[in-house]
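one predicted model, sequence on top.
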Amino acid sequence: MKNKLEVCSCCGKLVPADILEISFKFPDDIAKLREPERSSRIKGNDDAVALDSTRYFVRGLIPLPVNGRDIPYCIGAWAEVGIDAYRRIYELWDDESQGNESPFQATLANSIPGHHKSNCYGLSLQLTGPSTRPDFKVTDEATELFKQQTTGITLHEVDDYNSWFR
């Protein structure tokens, strides 16, 4: 069965109508470790990990509005946070009112294809609820990812993101 195709409004290219989303399994600095070193150096789970008990990471989403769609395209990524933020996020993880917490300062911990040195972009990490991953807002205004998050992307750009992981 073939995917339904739509015409991209910016270029006329036919792109898949179903929006798949890319996701990173680990922060880059953890992904490059080999087993069993990785297992011995990290503690945590699929949503939060500590590397050598000195670096702390939280998994979340970078939402990108899609022009002409109600639902954003989200990149599943990791952010590095300080120990105090990590502890506070852990305290609030199952709290229904965690979304009321002020955003945390963070740094993107993954290299997003097509975005040079994105693994050091500044982020604002906002908790959203106990059954959803936090939202990451790019704070480095000079970056294309900030622009995309602010103004939106086309279906063509969605297809470009997905092509990196095909």
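Yes, it's here.

make it CA atoms for all contacts and neighbour counts henceforth
Noted.

and the most centrally placed residue in the chain, what helix or strand is that in?
Centroid-nearest residue in the chain: residue 77, 3.0 Å away (criterion: C-alpha atoms, centre = their mean). Taking DSSP states H and E as the definition, residue 77 sits inside strand 73-81.

list of residues touching that strand?
Strand 73-81 is contacted from outside by 19, 21-27, 55-66, 104-110, 123, 125, 158, using C-alpha atoms under 8 Å, 6 or more residues apart in numbering.

now stretch 82-101
Contacts of stretch 82-101 (C-alpha under 8 Å, 6+ apart): 54, 55, 56, 57, 58, 104, 106, 126, 127, 128, 129, 130.

structure B:
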Amino acid sequence: MEGFTCTRCGEVHEDIPMCFGAEYPDYYFSVPPDERQLRIEHTGDFCVVDEEHFFIRARIEIPVVDSDELFCWNVWTSLSETNFLRANEKLNDPERVNEPAYFGWLQTAIPGYTNTLNIKTLVHTQVVGIIPRVEIIEENHPLIAEQQQGITWQRVIELAETALHG
């Protein structure tokens, strides 16, 4: 599908953005800005707060109905220290695709959904160089239904408008 006229800003967007994301886990913002350099270790894919809260960047993929397209959210999930260390250990290992999924709690507020913080997830490692995939497992959350059943192009536009303009 090509472009849309945004109901929020009135502009014609030639392309529909299909991926949005968060640079940091939500928990990152609970640390005062003047303390972050001392208390947080952050790379593009991993984040540790106070050496006791462990997060990994991953992707929620939502199929678009009657299409081969995926709408994506780049998000952060918490991991246990054991799974966090394992994910780091396997970062460049081609065999990491054989790892069992890691349980985590979603740590990204996703626009267009009721509360997404701390919903249950499974993090599936992918081939080296590909961001892990998140499977939502929180019962009765709208995000799990959309991930399993897909969304329409109209819903894609609605989510894009919300992500772009709040």
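Happy to help now that I have it. What you see is a predicted model, and the numbers here were worked out from it, not measured in a lab.

just to revisit the earlier point, just the contacts of strand 73-81 of the first structure: which are in strands?
Taking DSSP state E as the definition of strands, the contacts of strand 73-81 of the first structure contribute 55-64, 104-108, 123, 125.

about what we covered before: what range in the second structure matches the strand holding residue 77 of the first structure?
Counting by TM-score structural alignment, strand 73-81 of the first structure pairs with residues 71-79 of the second structure.

what's the mean distance for the strand holding residue 77 of the first structure versus the second structure?
Its matched residues in the second structure lie on average 0.5 Å from strand 73-81 of the first structure after superposition (mean C-alpha distance after the TM-score superposition for the first structure).

what residue in the first structure is paired with residue 161 of the second structure?
Under the alignment (TM-score structural alignment), residue 161 of the second structure pairs with residue 163 in the first structure.

could you do residue 56 of the second structure as well?
Residue 56 of the second structure maps onto residue 58 in the first structure, by TM-score structural alignment.

surely its match touches residue 44?
No: using C-alpha atoms under 8 Å, residue 58 of the first structure is not in contact with residue 44; the gap is 9.9 Å.

these two: which is more packed in?
More crowded of residue 58 of the first structure and residue 44, by other C-alpha atoms under 10 Å: residue 58, with 28 against 12.

name the nearest residue to the more buried one, ignoring sequence neighbours.
Among residues not flanking residue 58 of the first structure along the chain, residue 48 sits closest, at 4.4 Å (C-alpha to C-alpha, 6 or more residues apart in numbering).

how about that neighbour, what's its match in the second structure?
For residue 48 of the first structure, the residue aligned by TM-score structural alignment is residue 46.

okay then, goodbye and thanks.
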